[in-house]
Structures are given as structure tokens and as C-alpha cells.
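Participant: Okay, structure incoming, though there's no sequence with it:
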């Protein structure tokens, strides 16, 4: 088993984090860096994946400006989603060998790590067969959208993009009301704070997901997150 490098990036602009992912993907491809899990928060941002539906963005340009929400069209799969303060975003940058490669299985493992974390709080998380992500009943608590970057120096892929887990209650209203999340109009979203009634910190949830991520993806003990306050 290999070790996983984890980094807490605090709050980072989406474009800056996207550029960092591309850089680290190249380094992992060249075997200059270990598999890495980036954990962070973003300022208010809408991202639109390859399954583009402009009608799922409900705010006009003036309203986006008023609310301070930026919009990026990006290279992951999926439709539109929201990122913002109070949400744990995880970008796993992992080399997937071509031997026995199961791309759908990778998505299921991301879901499984989050489901295991929810169980820590007594929350039963699950899946909906027609949608990617993690659900609690009919409310979505974590969105998932990834890209498989074809490796250039060896056979296989390096992953980028990843998951967004709603931690704080404010996330439910701060940005999701301006979109049809992932194009799914019939279901809503929820958060860890709403479901538990507890006040939670995004950094703490980042630390708590690392062991489950390592377990599901068969990594050895991860390097702990380094908090800005430490």
C-alpha cells in the first residue's frame, strides 16, 4: 500500500485551485509526487461541467455580480453545482493503473468514503441509482464530478476534481437557490449541521474524512492535515 499526501488549502479561489490541480496531475503522472488529496473551501462559485445546460443557471449576470458569485465552465463531468464557504471540497489526484481499471468504481469509492463519514454522526447516507453523489433520503449532501486525465508517461489515468460535501447550514441557501443543482429539480440539498443540529467546522470534517478515504482507496495512514493555526 502507498501513503496518501493530504493538504488543507483553507479558502482558495476556484481558478487558483484548478490551476494547482493541473500542475499536480502532471507531477503525479511523472511520478514526481505521491497521490494527493487536496481539501479546501472556495468563495461563492458556480461550476458548469461538460454536461452543459445554461438554463440551469437561474441568476442573471447582474445578480451574480451583486452576490459576488463567479462562474467557471470546467472540464469535469456533470452539470452545474455550487461551491462556497461552509462546504468541504475534496480534490483527489490519484494515479489509476490501466490494469483492472474501473472508472465507475472510482466514483462509487468516493461516495463510500463520504457515506462512512456520515455514519460517524449517526446519519444514513446512500445513493440514487440514476445520479452520482451522496444522499440522505431525498436530499443531496455531497456532489461528485471528476475528470480522468490520460497519463502521458505510463498507462492509466490521473484523477482530478472530486467531491463537495455540505457541512454548514448556510450552504443550503447561500448559492443553491440560484441554480438547478446538477440539473435535478425534484430534490433538494441538505448539510451536516442541518442533519445533526451541531455546530461544525469544515477543517474538522476534512480531518475526519481522511481515514475513511484512505480505507476505501487502500492507502496507508495519511499524512495529517496541517492547519493554518498550528
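Facilitator: Now that the structure is in, tell me what you want to look at. Predicted model only: the values in this text are computed from it and were never measured.
Participant: Every contact and neighbour count from this point should use C-alpha atoms.
Facilitator: Noted.
Participant: can you give me the strands in this protein?
Facilitator: For the chain, the strands defined by DSSP state E cover 5-11, 36-41, 45-48, 70-73, 80-83, 87-93, 95-97, 126-128, 131-136, 139-150, 156-166, 188-189.
Participant: where's the most centrally placed residue in the chain relative to residue 135, distance?
Facilitator: When C-alpha atoms, centre = their mean is applied to the chain, the residue found nearest the centroid is residue 163 (1.7 Å). Residue 163 is 13 Å from residue 135, where distance means C-alpha to C-alpha, to the nearest Å.
Participant: and the comparison structure, right after this:
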């Protein structure tokens, strides 16, 4: 974007691999801080160790193995207050948790979810993958195969939780659940579907953040790198 209009900056916190329980606590704190105006609109960009999560509907029947067996799979289980059904998070899956004021962004809940879907669709297209939403089936699909999941929480107009985009996770973990509660549908990844060689995961994380920022009309992104304690600002329109 150009001209002398007001700049709208989205902070992107690059956190690397973080345990799911730690991000739950972090999101709770950041939502409270965002509501009080102590932090700006921001997005957490990270990956999780192998983790299964339920949404607030508690559809335990969509876990296809005994809960007691999950430790043997090297996975944790968490029950959350986000929307959506059971899903899996793991290495080589890009996770974004936006902490936004929807009033400031100028969106309602449905348009917000559509924006998350649009960001994943755009990034998939960079690698020759034609992904799209599927009506009432929230998330992003390549044919009948799901490549990106969405589960959000909106409390008094402030968002948490978000999206999970499969770069190249171990898809075997999804066989132990009914992913997002949708039976007889496969899960796929960018690695399986891409027409070209993929860059490092960090590049795809960056592209997702950039696409998200453009979709929600931020002009700039300020990156905070937790591992290097550095900051970088770039244009969301670049």
C-alpha cells in the first residue's frame, strides 16, 4: 500500500516449537493484555510437538484410540475452549494464533474465519496447489483432502486460537482421530500436493503471516523473533 494513510502494524511473534499447554497460557494472557490495550494486534507463529486437541464441544468419540495410549504415540491431549472438533498438531505444521480486536480490524466472526481460509488458499497457490474452502466444512481443502484446519475462539470481540496449515507433518497421527469430526475424508499436506520443491518451513510461516496481514488490511508486519531477540519490519503488501 502507498500514500499517506495511517499505517496499521501487525506484530508477528515467531516462537519456534512450543508445547501446547504453554501457548494456551500465553494466549490467555495476551487476550487480556489486548483487551486492556497493553499490546497491539498480533499473531503467534509456531509449531507444536505431537498434540491432539478437542474443541469446546468435547466430541471424545472422534478420538479413535484409548486416551491412555496417546503417550505411547508420543502425543499429548488437551481440551480447549476453541470452536471446531478434534484435530492434531505436530512438527512441520504451521500454526498461527491471531490475537486481534475484531472491532479494530472491522470484521465479524464469519468474515474473520473466511480471512483465515483465504490466507491458506493464497499460500497453497504459491506452490501450484489449488486449495479452497468447502462450504460449511470450515478449513481449506484440496479436492476431498483437508490441508488446513481452523478452530477459533472469539471472546467479547477478541480472537485467539486460529489455523493449522499442513506443510509436511506425519499424517499417520491423523489416523487416530476423525479429523475435525468429518468422517471418510483424507488429510493431506503441502508436500504431498505441491508441484514444486518447498522452501524451509520458516519461509512458509512468513508467507502465511504476510498473507494474513494483507487479508486483514494491515500495512506492515513487525516480526519479533523469540530465538534471536530481534525485530524486523516489512510491508504487508510486499
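Facilitator: Cool, the structure landed. Fair warning: this is a prediction, and the values are worked out from it, not measured in the lab.
Participant: Would you give the TM-score for this superposition?
Facilitator: Overlay of the two chains. TM-score (TM-score structural alignment, normalised by the length of structure 1): 0.91; 222 aligned residues with a C-alpha RMSD of 1.8 Å.
Participant: picking that back up, which residues touch the closest residue to the residue nearest to the centre of structure 1 other than its chain neighbours?
Facilitator: Distance criterion C-alpha to C-alpha, 6 or more residues apart in numbering; nearest residue to residue 163 of structure 1, sequence neighbours excluded, is residue 144 at 4.4 Å. Residues in contact with residue 144 of structure 1, defined by C-alpha atoms under 8 Å, 6 or more residues apart in numbering, are 107, 110, 111, 132, 133, 162, 163, 164.
Participant: The fifth one matches what in structure 2?
Facilitator: Across the two structures, residue 133 of structure 1 finds its equivalent in residue 139 of structure 2, going by TM-score structural alignment.
Participant: wait, isn't that match in contact with residue 131?
Facilitator: No - Residue 139 of structure 2 lies out of contact with residue 131 (C-alpha atoms under 8 Å); the separation is 9.9 Å.
Participant: Find the residues that touch each one of those two.
Facilitator: residue 147.
Participant: quick one on the thing from earlier: which of the contacts of residue 144 of structure 1 lies closest to residue 34 of structure 1?
Facilitator: Sorting the contacts of residue 144 of structure 1 by distance to residue 34 of structure 1 puts residue 162 at the head of the list, at 17.2 Å, by C-alpha to C-alpha.
Participant: what's the spacing between the closest one and residue 122 of structure 1?
Facilitator: On the measure of C-alpha to C-alpha, residue 162 of structure 1 and residue 122 of structure 1 end up 24 Å apart.
Participant: for residue 93 of structure 1, same thing?
Facilitator: From residue 93 of structure 1 to residue 122 of structure 1 the distance is 29 Å (C-alpha to C-alpha).
Participant: If you count surrounding residues, which of those two has more?
Facilitator: residue 93 (28 against 11; other C-alpha atoms under 10 Å).
Participant: so who does the aligned residue in structure 2 for that one touch?
Facilitator: Using TM-score structural alignment, the partner of residue 93 of structure 1 in structure 2 is residue 99. Contact partners of residue 99 of structure 2, counting by C-alpha under 8 Å, 6+ apart, are 27, 30, 31, 34, 41, 42, 43, 44, 158, 159, 160.
Participant: any chance of those residues in CSV, plus neighbour count and distance to residue 85 of structure 2?
Facilitator: Listed next are those as CSV, based on neighbours: other C-alpha atoms under 10 Å; distance: C-alpha to C-alpha, whole Å:
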residue, neighbour count, distance to residue 85 of structure 2
27, 18, 19
30, 20, 24
31, 23, 22
34, 19, 26
41, 23, 26
42, 22, 25
43, 25, 22
44, 24, 21
158, 19, 21
159, 23, 18
160, 25, 16
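Participant: Quick one: those as JSON lines, columns for distance to residue 227 of structure 2 too.
Facilitator: Formatted as JSON lines, those follow (distance: C-alpha to C-alpha, whole Å):
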{"residue": "27", "distance to residue 227 of structure 2": "19"}
{"residue": "30", "distance to residue 227 of structure 2": "19"}
{"residue": "31", "distance to residue 227 of structure 2": "23"}
{"residue": "34", "distance to residue 227 of structure 2": "23"}
{"residue": "41", "distance to residue 227 of structure 2": "21"}
{"residue": "42", "distance to residue 227 of structure 2": "18"}
{"residue": "43", "distance to residue 227 of structure 2": "16"}
{"residue": "44", "distance to residue 227 of structure 2": "14"}
{"residue": "158", "distance to residue 227 of structure 2": "27"}
{"residue": "159", "distance to residue 227 of structure 2": "25"}
{"residue": "160", "distance to residue 227 of structure 2": "23"}
